[in-house]
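>>> how does the following fold in three dimensions:
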Amino acid sequence: MNFHIDGIIFSLQQHGGITVYFRELLSRLTPEYNATLTLEQPALQAVPLDAFPAVRQEQRKARFLERLRPARSLKNSRSQLFHSSYYRRPERASQPSVVTVHDFAFQRVIGGLGAVRQHWLMRTAITQSQHIICISESTKQDMLELIHPRPDQTVSVIYNGVSNLFQPLHIENSWNDESSGRPFMLFVGQRGGYKNFSLALRALELLPELELHCVGGGSFKPKELAGVSESIRSRVRHLGFVSEEQLNVLYNRAYCLLYPSSYEGFGIPVLEAMRAGCPVVSIDCKAVVEVGGEALCVSASADDSAALAQAVLRLESATERKRLRALGFARSEQFSWDRCFEQTLAVYRTF
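All right, here's what the predicted structure looks like:
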């Protein structure tokens, strides 16, 4: 096997679901696979040079409009297979290629000129690939509706995994913030638009005994907390970027993961929380429900803060909390990066 992975995502996204996906795949490769990763510099420090010792790396200076151009071929070999990390086609049109489709957030919920550009890039990469990997059935259905692949293209659903670092810990006084002593809900990742952070804040107003702690997604912007009363602001904290080990501790301490996103391609934090024993409260988002199944505590309404708060209050029942934790452990066991890797290798071997 001899293949080329285009690492453009590491120049576009330092932290996020897609970088997690490719880090997990690359870290499992051994020398026998003869893989080469190309990186456009600067790579946002997302990939240390020794991160994947079994994978050759080619460092390249980024060209003007690099994101919009086909990925350059390897310098000294003609790889048998090309796999872009973020919707690029290979420079040689005759080269067999695989594309992983993560979501259609731009087209479904973001919109604007960015959606036009993103759709063109995705459509070009998808229609020129021989094999299309979708990370969920939800993403596959979006792809079939919005892209219309050719009959001769193969489409596979290969689910993401969840890191083994997430696990239950024996922590005294869990659920409580160490400084305030109040239990806190956890909000992980980006907060803009369809992530529904504003809905989470409105629900928090109805939950006076709880705090809301945010991880990742950058510092709060003034408009995010505009119009929010001081009594609510005092119960909202931003913890910045944390390591996986620190995030596992937070999941173990949290009253719940609050995940009110209205659109996802998968939803890795849902599985992370479940694996750590943290109940997950969400709205009725198709991909999130596909991943979390019956282990989710789902709000009765997608845009009603009172319904979201009521879903959180269901966790006051020790019986319900124990039931959801048990279901969450069982559900998270159905997903693994090892399985994702093996299924992806099986796709590579078809070429």
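>>> contacts, neighbours, all on C-alpha from now
Noted.
>>> hang on, residue 187 is in a helix, isn't it?
No - Residue 187: not assigned to a helix; according to DSSP: H, G, I helix; E, B strand; the rest coil it is strand.
>>> quick check: it touching residue 258?
Yes - using CA atoms under 8 Å, residue 187 is in contact with residue 258, at 5.5 Å.
>>> neighbours around residue 345, how many?
Counted with other CA atoms under 10 Å, residues neighbouring residue 345 total 15.
>>> SS state for it?
Residue 345 ends up helix, using three-state DSSP.
>>> residue contacts, the residue sitting nearest the centre point of the chain?
With distances taken as CA atoms, centre = their mean, residue 17 lies nearest the centre of the chain, 2.9 Å away. Contact analysis of residue 17 by CA atoms under 8 Å, 6 or more residues apart in numbering lists residue 268.
>>> try residue 188
214, 215, 216, 217, 257, 259, 269.
>>> which of those sits closest to residue 47?
Nearest to residue 47 among the contacts of residue 188: residue 216, at 18.4 Å, using CA to CA.
>>> could I get the contacts of residue 188 as a markdown table with distance to residue 29, neighbour count and secondary structure?
Formatted as a markdown table, the contacts of residue 188 follow (distance: CA to CA, whole Å; neighbours: other CA atoms under 10 Å; DSSP: H, G, I helix; E, B strand; the rest coil):
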| residue | distance to residue 29 | neighbour count | secondary structure |
| --- | --- | --- | --- |
| 214 | 34 | 25 | strand |
| 215 | 30 | 20 | strand |
| 216 | 28 | 17 | coil |
| 217 | 30 | 17 | coil |
| 257 | 32 | 26 | strand |
| 259 | 32 | 25 | strand |
| 269 | 24 | 20 | helix |
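>>> before we go on, could you also do this sequence so I can check it against the first one:
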Amino acid sequence: MHLAIEAIKLLHERRGIGRYMRNLLPQFVERDPSLRFTMYVRRDEDIALLRAHMATLHAALPDRTTVAHVRELPRTDADVVWYPWNFITVAAPHRPMVVTMHDVAPMLQLDHRWWKLLKRLRFTRRYQHTMQRAAAVLTVSEFSKSEIVRYLGADASRITVTPLAADDLPVQGPDASRPIDATGLGGPFFMTVGGQEGRKNLRTLYAAMNALYANGLRIPLVQCGPGMSSNTRAIAGQAPWLHHVGFVSDAELVTLYRRAVALVLPSRYEGFGLPVLEAMRAGCPVICADSSALPEVAGSAALLFPWEDAAALAAQMTRLANDPVLREAQIAAGIVHASRFSWSRVADQTLACFRRVV
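This next block holds a predicted model:
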């Protein structure tokens, strides 16, 4: 099978969907010796860079991969074209096209600032256009599948659910404590991971942290992720419990998970919520909102709370901090639960979808 891939963002997106692709490509190579790839990039200078990057993913990938400019994509002779980043960008009108639609958050009213309305309208058109042209859609959770059906009127039979995994995370490696050292923390801490857009619901977490400190439980919060929102910047110099460490490497992330009292994920909307599995695999208890895909991903191995209820979140954080028996039970349950997810399974399900389309 010849697989064409719209890989415009692969070199530049280190986590998120970039990680999804970097885990699946080596798995594809292992599972199908006849599979060959053509990857399409937007900039001419990225052609050589992506060829070199393939060698870092799997020794066999360079010999089985051609890299071309995306302007050539409409003329591809591939058996199937895969768009991993939610949308059909440059269409290949004469070939079957498969899209991984991770979630529909960009088209939903989760942020009420006026300029977001225009952005949502643009994204809505892109989702609709993609759904009309795709031969099949992959998504990462049953929740996301239901949202695609609900908001785009999609036929559920065209959608295949391929839950993600975290078994690539280097949990056995040595500690990489740079972020912790930078904070100067010598004791326990909670942690949170991810971006800071409105749907991540950091407002509820911040209210819970203020309540903990007011009630005498002075365990700080270490925050990982790119950039700070205006709300975070507004309290950064005033909240004694907030330590923003920015983007961290996988080894540093694992070290944070190992040492944290718990990962707190307060998001009101996630298509999957990969930090849940990452933390569980690394032996970190998880407290997450009971919204969107998070309960589906966490199963019975996390403590849940209503996403808008700061008091309920503070209560769960207090329980976990004060009850070592509960914490050990959550760690054990999380390790078992995370082991049920694997990138090899994602690859098998994805290749099966490609073959059905062909």
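>>> related to what we said a few turns ago, can you name the two of the contacts of residue 188 of the first structure that sit furthest apart?
217 and 257 (15.3 Å).
>>> would you map the strands across the second structure?
Along the second structure, counting by DSSP state E, strands occupy 2-6, 36-41, 65-69, 80-83, 97-100, 136-139, 159-161, 190-193, 221-224, 242-246, 262-265, 286-289, 303-305.
>>> turn those into JSON lines, including distance to residue 53 of the second structure.
Formatted as JSON lines, those follow (distance: least, CA to CA, whole Å):
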{"stretch": "strand 2-6", "distance to residue 53 of the second structure": "15"}
{"stretch": "strand 36-41", "distance to residue 53 of the second structure": "12"}
{"stretch": "strand 65-69", "distance to residue 53 of the second structure": "11"}
{"stretch": "strand 80-83", "distance to residue 53 of the second structure": "19"}
{"stretch": "strand 97-100", "distance to residue 53 of the second structure": "22"}
{"stretch": "strand 136-139", "distance to residue 53 of the second structure": "25"}
{"stretch": "strand 159-161", "distance to residue 53 of the second structure": "28"}
{"stretch": "strand 190-193", "distance to residue 53 of the second structure": "26"}
{"stretch": "strand 221-224", "distance to residue 53 of the second structure": "26"}
{"stretch": "strand 242-246", "distance to residue 53 of the second structure": "25"}
{"stretch": "strand 262-265", "distance to residue 53 of the second structure": "32"}
{"stretch": "strand 286-289", "distance to residue 53 of the second structure": "34"}
{"stretch": "strand 303-305", "distance to residue 53 of the second structure": "39"}
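>>> which one of those strands lies closest to residue 271 of the second structure?
strand 136-139 (8.5 Å).
>>> and that closest one against the first structure, how far off on average?
Here the mean offset of strand 136-139 of the second structure against the first structure after fitting is 1.3 Å, by mean CA distance after the TM-score superposition for the first structure.
>>> so that strand matches what in the first structure?
Aligned by TM-score structural alignment, strand 136-139 of the second structure falls on residues 131-134 of the first structure.
>>> now tell me what touches that stretch from outside.
Against stretch 131-134 of the first structure from outside (CA under 8 Å, 6+ apart): 97-102, 126, 140, 153-159, 347.
>>> try 6 Å
For stretch 131-134 of the first structure, the surrounding residues in contact (CA atoms under 6 Å, 6 or more residues apart in numbering) are 98, 99, 100, 101, 140, 153, 154, 155, 156, 157.
>>> no more questions from me, cheers.
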